[in-house]
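whatever this is, show me its structure:
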Amino acid sequence: MDAQDPLERRLDALELKACEAEDLLDELNLTVYRQQQQIDALVRQLEALRALQTDPGASGAPRNLRDELPPHY
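Down below sits the predicted model:
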């Protein structure tokens, strides 16, 4: 064994760690991208629900329960 072997092994180990870190970073980026897509979809749904709630002509508009009391009360 010469003096290059330990140095070469260390270099190989560092290259492997760098490749693993790069793969992990790509995986994390994809996860963040997918989560942002889900957040955007949820925001659009929330905005649609708010638009329905504020529209007085919408069938899903909140109603006052006092208006539904029988006339004898």
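
going forward, measure contacts between C-alpha atoms and count neighbours the same way
OK.

show me where this protein has helices.
In the chain, the helices defined using DSSP state H lie at 4-54.

how near is the residue nearest in space to the middle of the chain to residue 21?
The centroid of the chain falls nearest to residue 35 when counting by CA atoms, centre = their mean (2.4 Å). Between residue 35 and residue 21 the distance is 21 Å, computed by CA to CA, to the nearest Å.

I have a second one here; can you model it like the first so I can compare?
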Amino acid sequence: MDRIEEELAHLRRTTEDLSEVVARQAGDIDKLTRQVTLLLQRAAEQEAEGSGGVVIGDERPPHY
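Got it, this is the predicted structure:
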């Protein structure tokens, strides 16, 4: 019985640790997503100002 209780305590701690990691990673992903969105907007604005055109995200360069 003691062994089972020890194993259960270990599993609970592992679950808590993993939960913290997942929560931290979710925050990191949200932050990175916002940064990428901002960078894409800036790049599109710069491209539009430079060429006078509108940038479409999936548009291929002319040499393709």
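
quick check: TM-score for this pair?
Put the two chains on top of each other and the TM-score (TM-score structural alignment, normalised by the length of the second structure) is 0.78; 52 aligned residues with a CA RMSD of 0.6 Å.

so how far is residue 3 of the second structure from the equivalent of the residue nearest to the centre of the first structure over in the second structure?
By TM-score structural alignment, residue 35 of the first structure lines up with residue 32 in the second structure. Going from residue 32 of the second structure to residue 3 of the second structure by CA to CA gives 43 Å.

then residue 20 of the second structure?
For residue 20 of the second structure relative to residue 3 of the second structure (CA to CA), the value is 26 Å.

so between those two, which is more surrounded?
Comparing residue 20 of the second structure with residue 3 by other CA atoms under 10 Å, the one with more neighbours is residue 20, at 12 against 8.

residue in the first structure matching that one?
Under TM-score structural alignment, residue 20 of the second structure pairs with residue 23 in the first structure.

now residue 3 of the second structure
So, by TM-score structural alignment, residue 3 of the second structure is matched to residue 6.

residues contacting that match?
With contact set as CA atoms under 8 Å, 6 or more residues apart in numbering, residue 6 of the first structure has no partners.
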